[in-house]
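>>> okay, sequence plus prediction incoming.
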Amino acid sequence: GDALTFVIQEHHAQALHWDFRLEHEGILASWALPKGPPTDPKKNHLAVQTEDHPMEYATFEGTIPKDQYGGGEVTIWDWGTYELEEWQDGKKVVATLHGQDDGGLGGVRKFSLFNTGGSGPNKDPAKNWMIHLMKDPASASPEPEPARAADDAAPVDIEPMLASLGKVETVARKEKDWAFEMKWDGIRAIATVRAATKDSDGSVTLTSRNGRDMTATYPELAELVDCVDVDCVVDGEIVALGPSSRPDFGRLQQRMGLTKSRDVERERSKTPVYLMVFDLLHSDGESLLRTSYDQRRERLAEVVSEGENIYVPEAFEGSLDEAMKSSKELDLEGVMAKQRDSVYLSGRRTRTWLKLKHSSTRDVLIVGWRTGTGERADTFASLLLAAHGDEGLVYLGRVGTGFDQHQLQSLRKTLDRMSRKTPPVEVPSEDRHDASWVTPSLVGEVTFGGITEAGRLRHPVWRGLREDIDPDDVGV
């Protein structure tokens, strides 16, 4: 017969949960999983049976209005087909799910759902279920486990998992389910390490979030090979430190994009960089992408030791309020909140990792610049900014503060090589005066105080270029 459909949707309603839906007799039988599908056969998760949904809902992603049932953001976490082994109405379901290579399940997973009757949080015993991850899902199906096999074959191709902007109150509702890390003000790097052997000195490859090889730009981070005894892949942040020994994104700009060894060595002596390692994705041939955050952090402490330029900062021990206060006192960007049960979704932006910032920042595209006067006669007065919208580029305003002299001069040289005759976006006449236009392929970052009614950034301040971000990913 035809294959049966399943879908798991990440649902940001009043409380974050995952909707687990299985096709059955023409409808989608549904359960709400407050902690998501289990990743450890030894730990069952609560599953609350909800109303059946029509089959059309299997492809739904989008926003449910807040005044409606289930109001909030819905995204598809994984989907595919499943093999039914057992279905006892109201009692038990056993099914083997075949998810997507880049989905949340990571391939083939076999689950058992069973009703617990009066043992559960709901007064209605029919709603109280648990979901159990069964061992050795591959034995239930002749197909291989695609994601894990691919990960082991080419770990260097892993892309960073990305966090969404979050609110403190969202995390505070279920604070015990979250771990907190300081948010480092640098650029992400996936480091693939081949450990040293009797016949080899080992190697380190650094890859940016948009796939650029950064190994030659930061040679001091080759020290990572001395900090491990096994081949591994780690996720971290490259930072430069300012006078107060805190991450300084402006100083890091002086190192970004350099590839000539002479230039790298000159700046390296002035501005050394450090790698803050916070996640372990592969270790000694084993993929850890589908293990929980807590398990990965535990393994990270065992596998990677610290060096002169390599740090493994521990997760913050304390409450969310204390983490935010500590971050503020250290003059850091904010806090990263990560769900303890969350798996690592390579290349995906999720809400199981949240950025809790003290101030608003965003990525922007440079579309032009305005002529400077006085001290800025040879550089520029301000940059004109935009981002991708549904129907093309959208103008965001201009930024004229936050630049040091080095940034002004180097940016002007770069902009001169990117000039074009016409504006790439509709710009108001008052900002078009004495403007020069450029191809919108340079990504920058600004802080700002809000958005005006006209859609412009309020009081933007330049922070620096973001060569690690693809211009196509800069959206409104």
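Cool, the structure landed.
>>> CA atoms for contacts and neighbours, from now on please.
Will do.
>>> contacts only, for residue 62.
Applying Cα atoms under 8 Å, 6 or more residues apart in numbering to residue 62 gives the contacts 73, 74, 75.
>>> included below, for side-by-side comparison, is a second structure:
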Amino acid sequence: MIEASDLMLATLHPRPFSDPDWLFELKYDGFRCLVVKEGGQVKLWSRNGNLFNGSFPEVVRAVESVPGDFVWDAELTVDDDTGRSSFDRLRQRAVTKTRKNVRAAAKSDPARLYVFDALSIDGTDIRGLPLTERKVQLRKSFDNTGTLIYASGIEDEGKLVFEQVEELGLEGMVAKRIDSTYQRGRSRDWLKIKFAGYGRPAALGWGRK
């Protein structure tokens, strides 16, 4: 059984780089989420093994609508009024518990799930496959909606991706070896590069999300 403790974690890296053997993805300011659908039942697990289901019912419903059984690796986010991920709004959603307040919060601050990897598809463990093959199977497993978004990434052009991070004022990016298997715990096959200016107000016209 795949659990939250099986999540693969990125190692901090000091600077952006480009390399044809690597895939580069935007890093969203949210909660890591292990998405498990088995026998029609959906569980949204935090990295610490806590359930998100009660606070994010709209995400549960979106995952329920996807055919088959699977285990995904994803980032759970809530956007601010500019369309950037807002950790403050996400944290407020997570502590909202009463049914009435959860319904209201889901309307005012809807959550999104950026899905970037798959550990299992239709009961088959695919963690031993290269990243590129897991991505292909993941892309085939669902269509993008307002709630579920496939995080594709760009091969080779890490410095270009990081320029976009800086321009948009995002948290950073994650670099992944395209031939890497999915490994439990911290790995240097996944590297996270943070934007030093993230969260600082505005010479560039953006502020803390």
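Structure received. Here the structure is a predicted model, which is why all the values come from computation and not from measurement.
>>> name the nearest of the contacts of residue 62 of the first structure relative to residue 328 of the first structure.
Nearest to residue 328 of the first structure among the contacts of residue 62 of the first structure: residue 73, at 29.6 Å, using Cα to Cα.
>>> surely that closest one and residue 63 touch.
Yes: between residue 73 of the first structure and residue 63 there is a contact at 4.6 Å, judged by Cα atoms under 8 Å.
>>> coming back round to it: for the contacts of residue 62 of the first structure, pick the one with the most neighbours.
Neighbour counts for the contacts of residue 62 of the first structure, by other Cα atoms under 10 Å, peak at residue 74, which reaches 19 neighbours.
>>> where exactly do the helices run in the second structure?
57-64, 87-94, 99-108, 131-141, 158-168 (DSSP state H).
>>> mean distance, the fourth one to its aligned residues in the first structure?
For helix 131-141 of the second structure, the mean deviation from the first structure after alignment is 0.9 Å (mean Cα distance after the TM-score superposition for the first structure).
>>> contacts for that helix next, please.
With Cα under 8 Å, 6+ apart, helix 131-141 of the second structure has contacts from 66-67, 116-119, 121, 126-127, 150, 152, 177-182.
>>> ok, now with 10 Å
22-23, 66-72, 115-122, 126-129, 149-153, 176-182 (Cα atoms under 10 Å, 6 or more residues apart in numbering).
>>> picking up where we left off before, among the helices of the second structure, which is nearest residue 41 of the second structure?
helix 57-64 (7.4 Å).
>>> ok, residues contacting that closest one?
Contact with helix 57-64 of the second structure is made by 35-38, 40-44, 52-54, 70, 76, 99, 102-103, 106-107, 110-113, 142, 145-148, as judged by Cα under 10 Å, 6+ apart.
>>> which residue in the first structure lines up with residue 54 of the second structure?
Counting by TM-score structural alignment, residue 54 of the second structure corresponds to residue 216 in the first structure.
>>> before we move on, what about residue 194 of the second structure?
Per TM-score structural alignment, residue 194 of the second structure is aligned with residue 357.
>>> that match - how many residues pack around it?
20.
>>> next up, the contacts around it.
165-168, 183, 324, 327-328, 332-336.
>>> nearest to residue 396 of the first structure among the residues you listed?
Distances from residue 396 of the first structure to the contacts of residue 357 of the first structure, taken by Cα to Cα, are shortest for residue 165, at 19.4 Å.
>>> could you check stretch 162-174 of the first structure and say which residues are buried?
Residues of stretch 162-174 of the first structure classed as buried: 162, 163, 166, 168, 171 (neighbour count, 16 or more other Cα atoms under 10 Å).
>>> and the longest strand seen in the first structure, what's buried?
For the first structure, the longest strand by residue count, based on DSSP state E, is strand 72-88. Going by neighbour count (16+ other Cα under 10 Å), the buried part of strand 72-88 of the first structure is 72-84.
>>> need those in a markdown table (columns: distance to residue 129 of the first structure).
What follows is these, written out as a markdown table (distance: Cα to Cα, whole Å):
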| residue | distance to residue 129 of the first structure |
| --- | --- |
| 72 | 24 |
| 73 | 25 |
| 74 | 23 |
| 75 | 23 |
| 76 | 22 |
| 77 | 21 |
| 78 | 21 |
| 79 | 21 |
| 80 | 23 |
| 81 | 22 |
| 82 | 20 |
| 83 | 20 |
| 84 | 18 |
